[in-house]
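>>> Have a look; sequence and predicted model below, questions after that.
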Amino acid sequence: MPTHQPELRTVNVTRYAKPLREGGSLPALVEADDDFLYVLKFRGAGQGTKALIAELVAGEIARALGLRIPEIVFATLDEAFGRTEPDEEIQDLLRASEGLNLALHYLSGSITFDAIVNTVDAKLASQIVWLDCFVTNVDRTARNTNMLIWHKELWLIDHGAALYFHHNWDNWEAQSLRPFVQVKDHVLLPRASELATVDAEYRAILSPDLLRSIVALIPDDWLKNPSVLESPVEQREVYARFLENRLTSSQIFVNAAIEARNALV
């Protein structure tokens, strides 16, 4: 059984290498003060800190389950960092992202997963489908797999579209108990024939304490939304309860995924 004690390092961004113009968030390849390269996700882009929260929580849940995820770190962007950037769009993004951001270790030499070329065994496919149903990750389709092959192994990236309940907090409890209908478009669903087995294994790993320890990693600075809930403590409590509810009622999304797969195969 995988063991996991969630803990993130913090690095300081020292060099903006190049933009990675994929999707709407404009991530960038950067170098940090530990001399490693990272894919930086900006708090000032797209969905703001909600995308960073989803990336952090879903990524660390995947890691706890033994799936391969590049190391996730907190990345600090100094206020002076973007002053010499000639591209106005990038300069605005850097200015809007001063402070604490999120970054993933750059997998140099990796290639994008292609379902036609790359094969995934039934167990791993079932594990990834279960994860995405659990965290409601809508972004693992044939058009955009968000998986990489690195050193002949499959790595998961880009979970910023997960946990979409937090874009509308009013009915989070109802959303926690719903099936994940978007699973029908999941690139690995046709291969996911062991969902029931994986469900039993993963329910044994993801204890409430483990889920809460991952949610506790969310910085207060990313939870400044007083129009929704009063405090970061209350917002973390909603994240934790959403995940706990979803785990307790996992048969709802597992059965829906099995039905969706049966319709395909």
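Here it is on my side, so go on. Residues are numbered from 1 along each chain as shown.
>>> CA atoms for contacts and neighbours, from now on please.
OK.
>>> Tell me if I'm right that Thr145 and Ile116 touch.
No: the pair Thr145 / Ile116 is not scored as a contact, 11.8 Å apart, by C-alpha atoms under 8 Å.
>>> Just want to know which of these two has more residues nearby.
Between Thr145 and Ile116, counted using other C-alpha atoms under 10 Å, the more crowded position is Thr145 (19 against 7).
>>> Can you tell me how far the more buried one is from Arg191?
Per C-alpha to C-alpha, to the nearest Å, Thr145 is found 14 Å from Arg191.
>>> Tell me if Lys224 really is in a strand.
No: counting by DSSP: H, G, I helix; E, B strand; the rest coil, Lys224 is not found in a strand; it is coil.
>>> Disregarding residues adjacent in the polypeptide, which is nearest to it?
Pro232 (7.0 Å; C-alpha to C-alpha, 6 or more residues apart in numbering).
>>> surely the one you found meets Ala216?
No: with contact defined as C-alpha under 8 Å, Pro232 does not count as touching Ala216 (10.0 Å).
>>> Show me what the helix or strand harbouring Ala125 is in contact with.
Per DSSP states H and E, Ala125 falls inside helix 122-134. Under the contact criterion C-alpha atoms under 8 Å, 6 or more residues apart in numbering, helix 122-134 has outside partners 62, 138, 162, 179-180, 183, 186, 188-189, 191-195, 198-199, 243, 246-247, 250, 253-254, 257.
>>> Of those residues, keep whichever come out buried.
Among these, the ones that count as buried by 16 or more other C-alpha atoms under 10 Å are 62, 138, 162, 179-180, 183, 186, 188-189, 191-195, 198-199, 243, 246-247, 250, 253-254, 257.
>>> try this one side by side with the last:
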Amino acid sequence: MVNNNALIRTVDVTRYVTPLREGGSLPAIVEADDGFLYVLKFRGAGQGIKALIAELLGGEIARILGFRVPEIVYANVDPAFGRTEPDEEIQDLLKFSEGLNLGLHYLSGAITFDPGVNKPDPLLASQIVWLDCLITNVDRTVRNTNMLMWKKELWLIDHGASFYFHHSWDNWKQQSERPFVQVKDHVLLPWASALEEVNAIFLEQLTPEKIKTIVSFIPAEWLVFETLPDPEANRKVYEEFLMNRLAHAAIFLNEAQHARKAII
């Protein structure tokens, strides 16, 4: 695994290449002014800005823990960008996504991870299961692994379904202390035999300072919600949610261990 604590870059989208018609969010491959291709996650898509926040937090927490994650960038979409797009659905998506969006470096030639083909390493499987329990990522199942094999290495993608507490925002503190019951459907759970070892290591690595740094990456404009308009107060909730979840990690660790015993 690798570590990369570089600050997040900002690029301007210059060309819409092709849609990736997966799920309801309609991400797309785009080209930016730096010459690279990115998978663009749109603020105007179904889950809105909160999916971008989850993608940013989940991806950067994974990165700081040493996982391979495509570079995440802020991606500006110009108001005029969608005017020449012939597809009305895509044109509307671009129109409602003017401003700052989120891009992930496109891993050209990558293939979907298949545990039947690439036997998971127990330690790596345990690390990924633990991460997804922390960030409440419901979207790493057999149906949709959200992992890629690229240059013979495993890469994590698509964390936009994480942090589902923020879609209701009610009782966030209680939600931070709940077990992650959806772990029973995690594609890597059968191989996750080192959860306790991983728990001890990752709790040491995810210090309050690192959590605050990662949460500080969220642009203030993404933190203005209709019923919760104070961006810095909302940023504080993300910080405290994560710190409280780490403080009660034994709860989701035990749930994952029990779920694994039930399937092996």
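Thanks, I have the structure now. This one's a predicted model, so the numbers in the text were calculated from it and none came from an experiment.
>>> What TM-score do the two superposed chains give?
Laid over one another, the chains give 0.98 as their TM-score (TM-score structural alignment, normalised by the length of structure 2), with 264 aligned residues with a C-alpha RMSD of 1.1 Å.
>>> Tell me the gap between the helix holding Ala125 of structure 1 and the middle of its chain.
14 Å (C-alpha atoms, centre = their mean, to the nearest Å).
>>> mean distance, the following helix or strand past it to its aligned residues in structure 2?
Later in the chain than helix 122-134 of structure 1, the nearest helix or strand by DSSP H and E is strand 147-150. Strand 147-150 of structure 1 differs from its equivalent in structure 2 by a mean of 0.3 Å after superposition (mean C-alpha distance after the TM-score superposition for structure 1).
>>> Run through the neighbouring helices and strands of strand 147-150 of structure 1.
In this structure, strand 147-150 of structure 1 packs against strand 111-112, strand 153-156, with contacts taken as 3 or more C-alpha pairs under 8 Å, 6 or more residues apart in numbering; DSSP states H and E.
>>> Report the buried residues of the last one.
For strand 153-156 of structure 1, the buried set under the neighbour-count rule, 16+ other C-alpha under 10 Å, comprises Leu154, Trp155, Leu156.
>>> thought the last one was touching Glu71?
I take that to be Leu156 of structure 1. No: look at Leu156 of structure 1 against Glu71 with C-alpha under 8 Å: they stay out of range, at 10.9 Å.
>>> Check the gap between the residue nearest to the spatial centre of structure 1 and Gly48 of structure 1 for me.
For structure 1, the residue lying nearest the average C-alpha position, counting by C-alpha atoms, centre = their mean, turns out to be His159 (2.5 Å). The spacing between His159 of structure 1 and Gly48 of structure 1, counted by C-alpha to C-alpha, is 14 Å.
>>> Can you report how many residues neighbour the closest residue to Gln175 of structure 2 other than its chain neighbours?
Closest residue in space to Gln175 of structure 2, ignoring its immediate chain neighbours: Phe165 at 6.7 Å, by C-alpha to C-alpha, 6+ apart. Under the neighbour criterion other C-alpha under 10 Å, Phe165 of structure 2 is assigned a count of 17.
>>> in a helix, that's where Phe165 of structure 2 is, yeah?
Yes: Phe165 of structure 2 sits within a helix when classified using three-state DSSP.
>>> Wait, it touches Trp172, no?
Yes: with contact defined as C-alpha under 8 Å, Phe165 of structure 2 reaches Trp172; the gap is 6.3 Å.
>>> And the next helix or strand past the helix or strand containing Glu55 of structure 2?
For Glu55 of structure 2, the element it lies in under DSSP H and E is helix 48-64. Next in sequence after helix 48-64 of structure 2, counting helices and strands by DSSP H and E, comes strand 72-77.
>>> That following strand maps to which residues in structure 1?
Alignment of strand 72-77 of structure 2 against structure 1: residues 72-77, by TM-score structural alignment.
>>> Would you mind getting the average deviation of the helix or strand hosting Glu244 of structure 1 from structure 2?
Glu244 of structure 1 is part of helix 232-248, with elements assigned from DSSP H and E. Mean deviation of helix 232-248 of structure 1 relative to structure 2 after superposition (mean C-alpha distance after the TM-score superposition for structure 1): 0.3 Å.
>>> what comes up buried for that helix?
By neighbour count on 16+ other C-alpha under 10 Å, the buried set for helix 232-248 of structure 1 is 232, 235-236, 238-247.
>>> Now do the following helix or strand past it against helix 232-248, angle only.
Per DSSP H and E, the first helix or strand lying C-terminal to helix 232-248 of structure 1 is helix 250-264. Helix 250-264 of structure 1 runs at 60 degrees relative to helix 232-248, counting by axes from the mean of the first three to the mean of the last three C-alpha atoms, to 10 degrees.
>>> packing partners for helix 250-264 of structure 1?
Using 3+ C-alpha pairs under 8 Å, 6+ apart: helix 250-264 of structure 1 touches helix 122-134, helix 195-205.
>>> right, so the ones you listed: which one is the most enclosed?
Mean neighbour count (mean count of other C-alpha atoms under 10 Å) peaks for helix 122-134 among these, with a mean of 22.
>>> which residue lines up with Ala28 of structure 1 in structure 2?
Counting by TM-score structural alignment, Ala28 of structure 1 lines up with Ala28 in structure 2.
>>> Give the burial count for the closest residue to that match other than its chain neighbours, as a bare number.
Leaving aside its sequence neighbours, Ala28 of structure 2 sits nearest to Pro19 (C-alpha to C-alpha, 6+ apart; 4.1 Å). By the criterion of other C-alpha under 10 Å, Pro19 of structure 2 has 14 neighbours.
>>> thinking again about what came up before, what about the helix holding Glu244 of structure 1, distance to the chain center?
16 Å.
>>> Output the contacting helices and strands for it.
When contacts are defined as 3+ C-alpha pairs under 8 Å, 6+ apart, helix 232-248 of structure 1 sits against helix 122-134, helix 172-176, helix 208-215.
>>> circling back to that earlier point, in contact with the residue nearest to Ala28 of structure 2, which residues?
With contact set as C-alpha under 8 Å, 6+ apart, Pro19 of structure 2 has these partners: Leu26, Pro27, Ala28, Ile29.
>>> The third one is in contact with Thr18, isn't it?
In this case it means Ala28 of structure 2. Yes: the pair Ala28 of structure 2 / Thr18 is scored as a contact, 5.7 Å apart, by C-alpha under 8 Å.
>>> So between the two, which is more surrounded?
The neighbour comparison of Ala28 of structure 2 against Thr18 (other C-alpha under 10 Å) goes to Ala28, with 20 against 12.
>>> distance of that one from Ile8 of structure 2?
20 Å.
>>> do the same with Ile218 of structure 2
Computed as C-alpha to C-alpha, the Ile218 of structure 2 to Ile8 of structure 2 distance reads 10 Å.
>>> which one of the two has more residues nearby?
Legend: neighbour count by other C-alpha under 10 Å for Ile218 of structure 2 and Ile8, higher for Ile218 (19 against 13).
>>> Perfect, I'm done here.
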